[in-house]
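K.L.:
Got a sequence here, can you model it:
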Amino acid sequence: MALYIGLMSGTSLDGVDGALADFDGSAVRTLAAAYLPFPPALRAELMALQAAGPDEIEREALAANQLATCYARCVADLLAQASLAPSAVRAVAVHGQTIRHRPELGFTRQTNNPALLAELCGIDVIADFRSRDIAAGGQGAPLVPAFHQALFGLAGQARVVANIGGIANISVLHSDGSVTGFDTGPGNVLMDGWIARHLGKEYDADGAWAASGTVITPLLQAMLTEPFFALPAPKSTGRDLFHMHWLDAHLAAFPGAAQADVQATLTQLTAVTLAQAIQRYGAQADAVYVCGGGACNGTLLRMLAAALDGKVTVASTDALGVAPNRVEALAFAWLGYRFSERLAGNLPAVTGAAGERILGALYPR
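P.N.:
Sure thing, here's the model as predicted:
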């Protein structure tokens, strides 16, 4: 067996998704999956580190140590589920927590302490997957389209995989085997921020609050003027652009807007920007398969289907046999496997890098 653990904590900042997978054979086999929510204090600190602040070097280092501890707990959970010793796993592949993503300035920053994680779990750790692609002139993101092609690609059929985490991205799996992929804009990040501010909830379960409101069309149109949406691929983004101050700047022209109506409008923003990207690059895809937290938002999926004029099937990756909350963790397990085999992990056509590169850095146990 070729066993790898993938750990992913994304832009939503809710916790760690983990997957234990076997890459020995033609198909990826998932042996265990786990989710570990962040302690509230760690989540708050990671959120605060998204922007410049006092003493942030020390604060980031301390947060990285706490993060490594959370990762180690997730690894222990996966091993217990599968009744495996650490020695049975070749490597843990960990994304880290993005706190800055500025490829236009030549850097991206994923908070992490992979050396501590290797010490805590007694397994080789592979980390820092994005920086080599950026060094080669790429965006460093998204990295999942290569895995989407390996896992979900079907010869002669065009499919789109839409990953809706804090930020949304698409992988267009063309019928000729080529792949297009890029970030489309906000996924859950603005919706989560708005409901946290007004209802104290981490997310809008099934989009129920959004469903109770009405889309504010002028606000939606104003937000759609954001230049990022019109940029050609390759492109990537994050909380550096789409944050609550960005939203507040747009809301200043709509004083007194009903809170539920704003939530409905933010949900529609995610749906419309995804749909526009799919219509522009999707090459008449037969279906759109959604993964990430957004796959659990029924209102968002209905809005996405409507924005696609009802002409494309919209379903979660469950329809392809993979739970939507496992896809990204599995993708990083796959990237760890690719690193170990000295195989490229990026797609230059997606990231804009000068060529294929082996992604990651090894921290031996």
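
K.L.:
Only C-alpha atoms from now on, for both contacts and neighbour counts.
P.N.:
Will do.

K.L.:
P54: neighbour count?
P.N.:
Residues within reach of P54, counting by other CA atoms under 10 Å, total 8.

K.L.:
Shouldn't it be within a strand?
P.N.:
No: if the criterion is DSSP: H, G, I helix; E, B strand; the rest coil, then P54 is coil and not within a strand.

K.L.:
May I ask you to confirm that Y281 is in contact with V172?
P.N.:
Yes: counting by CA atoms under 8 Å, Y281 does reach V172; the two are 7.2 Å apart.

K.L.:
hey, where'd the strands end up in the protein?
P.N.:
Applying DSSP state E to the chain gives strands spanning 3-8, 15-22, 29-37, 91-94, 97-102, 107-111, 125-127, 159-164, 167-173, 179-186, 287-291, 313-316, 361-363.

K.L.:
between the third one and strand 3-8, how big is the angle?
P.N.:
Taking axes from the mean of the first three to the mean of the last three CA atoms, to 10 degrees, one finds strand 29-37 and strand 3-8 inclined to each other by 30 degrees.

K.L.:
Helices of the stretch 201-350 of the chain, residue ranges please.
P.N.:
Applying DSSP state H, counting those that start in this stretch to the stretch 201-350 of the chain gives helices spanning 208-211, 217-223, 227-230, 244-251, 259-281, 298-307, 327-340, 348-351.

K.L.:
In CSV: those, plus mean neighbour count and distance to A21.
P.N.:
Formatted as CSV, these follow (neighbours: other CA atoms under 10 Å; distance: least, CA to CA, whole Å):
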stretch, mean neighbour count, distance to A21
helix 208-211, 20, 34
helix 217-223, 15, 40
helix 227-230, 14, 35
helix 244-251, 14, 37
helix 259-281, 22, 30
helix 298-307, 20, 28
helix 327-340, 26, 7
helix 348-351, 23, 25
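
K.L.:
Pipe the ones you listed into TSV and attach distance to R73 per row.
P.N.:
Formatted as TSV, the helices of the stretch 201-350 of the chain follow (distance: least, CA to CA, whole Å):
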stretch	distance to R73
helix 208-211	32
helix 217-223	40
helix 227-230	38
helix 244-251	31
helix 259-281	33
helix 298-307	31
helix 327-340	15
helix 348-351	32
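
K.L.:
measure T11 to I164 for me?
P.N.:
10 Å (CA to CA, to the nearest Å).

K.L.:
likewise C70?
P.N.:
For C70, the distance to I164 - CA to CA - is 23 Å.

K.L.:
Kindly report the same for Q139.
P.N.:
18 Å.

K.L.:
Same check on N112?
P.N.:
In terms of CA to CA, N112 sits 23 Å off from I164.

K.L.:
And this one, please, so the two structures can be compared:
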Amino acid sequence: MSGTSLDGVDAVVIDFKDHQCQVLHTANLAYPDSIRSELLALHAASHNELERTALIANRLSILYADCVKQLLSNAALSASQIKAIGCHGQTIRHRPELGFTLQIVNPALLAELTGIDVVADFRSRDIAAGGQGAPLVPAFHQATFGSADKNRVVINIGGIANLTSISASGHVIGFDSGPGNMLMDAWAEEHLGKRYDHDGNWAASGQVIAALLARLLAHPYFKQTPPKSTGRDLFSSAWLADYLTPDYAPADVQRTLLELSAQSISMALTDFCGEVDEIYLCGGGALNSALVARLQQLQSPVKIQLSDTLGIRVQWVEAAAFGWLAKQCISRQTANLPAVTGAKGTRILGAIYAS
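P.N.:
Below is the predicted model of the structure:
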């Protein structure tokens, strides 16, 4: 998995024996600056973008293959012991309202380099059926984290935050709530020269700019009824820049962006998720203690816990989800939830590239 935060590649080895999802081994490779900067540039229309997209897809696939090789070495496994690689690719455009989404990768090259079957292109089949193509992880959350006696919400805070509400009766709601880490990371990089605000310490040193927060939260996306999904196409640095004035202190803007993430997640829980007994966090934002503390204040008395409690550590949940999606594809089992994505029905997701 390589997500909206553009920080690198997460990989896991998963055993699905006895219908359980057990993460056996993990690996991570950070994006080189040259790959990250080119991916950021390709999020907007630019010169010669078709060729540049194809070239960066090849570079990404080589990096994915390196991560797989590192993972196999960590696990003391051979390629022949792996059934398949589920590879999400890197999203550079997500426009379901126009009928497309684009996750770049060269899965044929990845299969060639690793000698393992690759399953990729998970989102486009759902979009073809009239859905958003996202979020796709709620089906995995239901299968892995559902409870027969508790109403649980799983919140993945990556670049974008997405929520999965799983009732004790099995009803599932899932959608993107809005920005997670993405705007905070971009602001920290611009002003601190760091890819993220460690533990939210910089944000904690600032004050919320109430007028700015009110204007940001007034965006109609936050009140839009699910199904809905979003990404850099909407909540970009350019979007934020339209609301800023030169007199805002950078630390205060960072604190306001943290508040935007926390409040938009909390609003989504209140507006769309019904009764909630337990909340579990995953994704990189779950490691931002200032953000987690603010969410806990907003959601008290419901206790917020980490997905580690349910058996998968916060940083590996999304990679595990795409392993599960690959398993579903290979076994010709459906994997989307129409109530979540808005598709006309359940569909088998993904395309298989044989090694």
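
K.L.:
TM-score for this pair?
P.N.:
Remark: TM-score between the superposed chains equals 0.99 [TM-score structural alignment, normalised by the length of structure 2]; 355 aligned residues with a CA RMSD of 0.8 Å.

K.L.:
residue furthest from the geometric center of structure 1?
P.N.:
Distance to the chain centre peaks in structure 1 at G256, reaching 32.9 Å (criterion: CA atoms, centre = their mean).

K.L.:
List the residues that contact V317 of structure 2.
P.N.:
Residues near V317 of structure 2 by CA atoms under 8 Å, 6 or more residues apart in numbering: C282, G283, S307.

K.L.:
what sits against R93 of structure 2?
P.N.:
By CA under 8 Å, 6+ apart, the neighbours of R93 of structure 2 are H43, T101, L102, Q103, R232, D233.

K.L.:
between these, which is closest to S169 of structure 2?
P.N.:
Of all those, S169 of structure 2 sits closest to T101, with 32.2 Å by CA to CA.

K.L.:
Could you check which residue of structure 1 pairs with Q20 of structure 2?
P.N.:
By TM-score structural alignment, Q20 of structure 2 lines up with A27 in structure 1.

K.L.:
picking that back up, and T11 and I164 of structure 1? which has more neighbours close in?
P.N.:
Using other CA under 10 Å as the criterion, T11 of structure 1 and I164 rank with I164 on top: 29 against 21.

K.L.:
count of neighbours near the aligned partner of P103 of structure 1 in structure 2?
P.N.:
The alignment partner of P103 of structure 1 in structure 2, by TM-score structural alignment, is P96. P96 of structure 2 has 22 neighbours, counted by other CA under 10 Å.

K.L.:
What of the one 10 residues further on?
P.N.:
Applying the criterion other CA under 10 Å, we find 21 residues in the vicinity of N106 of structure 2.

K.L.:
Matching it against structure 1, which residue comes up?
P.N.:
In structure 1, N106 of structure 2 lands on N113 (TM-score structural alignment).

K.L.:
ok, that match to N65 of structure 1 distance?
P.N.:
For N113 of structure 1, the distance to N65 of structure 1 equals 6 Å [CA to CA].

K.L.:
Likewise for D133 of structure 1?
P.N.:
26 Å.

K.L.:
And these two? Which one has more around it.
P.N.:
Using other CA under 10 Å as the criterion, D133 of structure 1 and N65 rank with D133 on top: 28 against 18.

K.L.:
Who's the closest spatial neighbour of the aligned residue in structure 2 for the more buried one, skipping the chain neighbours?
P.N.:
Using TM-score structural alignment, the equivalent of D133 of structure 1 in structure 2 is D126. Closest residue to D126 of structure 2 apart from its sequence neighbours, by CA to CA, 6 or more residues apart in numbering: G133 at 5.0 Å.

K.L.:
what number of residues lie near that neighbour?
P.N.:
Using other CA under 10 Å, G133 of structure 2 has 29 other residues around it.

K.L.:
same thing with S80 of structure 2?
P.N.:
Residues near S80 of structure 2, counting by other CA under 10 Å, number 11.

K.L.:
returning to what we had before: give the equivalent position in structure 2 for the residue farthest from the centre of structure 1.
P.N.:
Using TM-score structural alignment, the equivalent of G256 of structure 1 in structure 2 is D247.

K.L.:
I'd like to know how far its match sits from E190 of structure 2.
P.N.:
Applying CA to CA to D247 of structure 2 and E190 of structure 2 gives a distance of 16 Å.

K.L.:
Provide the aligned range in structure 2 for stretch 73-88 of structure 1.
P.N.:
With TM-score structural alignment as the criterion, stretch 73-88 of structure 1 aligns to 66-81.

K.L.:
Kindly report the same for stretch 210-229 of structure 1.
P.N.:
With TM-score structural alignment applied, stretch 210-229 of structure 1 matches the range 203-222 in structure 2.

K.L.:
Trace S175 of structure 1 over to structure 2, please.
P.N.:
Counting by TM-score structural alignment, S175 of structure 1 corresponds to A168 in structure 2.

K.L.:
roughly how far apart are that match and S73 of structure 2?
P.N.:
Counting by CA to CA - A168 of structure 2 and S73 of structure 2 are separated by 40 Å.

K.L.:
what does P246 of structure 2 give?
P.N.:
In this view, P246 of structure 2 and S73 of structure 2 are 51 Å apart by CA to CA.

K.L.:
Who has more neighbours out of those two?
P.N.:
S73 (13 against 6).

K.L.:
Confirm for me that A211 of structure 1 is in contact with L300.
P.N.:
No: applying CA under 8 Å as the test, A211 of structure 1 and L300 come out as separate, 9.1 Å apart.

K.L.:
neighbours around the aligned residue in structure 1 for Q315 of structure 2, how many?
P.N.:
Using TM-score structural alignment, the equivalent of Q315 of structure 2 in structure 1 is N325. The number of residues packed near N325 of structure 1 is 26, by other CA under 10 Å.

K.L.:
Provide a list of residues in contact with N325 of structure 1.
P.N.:
By CA under 8 Å, 6+ apart, the neighbours of N325 of structure 1 are D17, C291, G292, G293.

K.L.:
Thanks again, I'm all set now.
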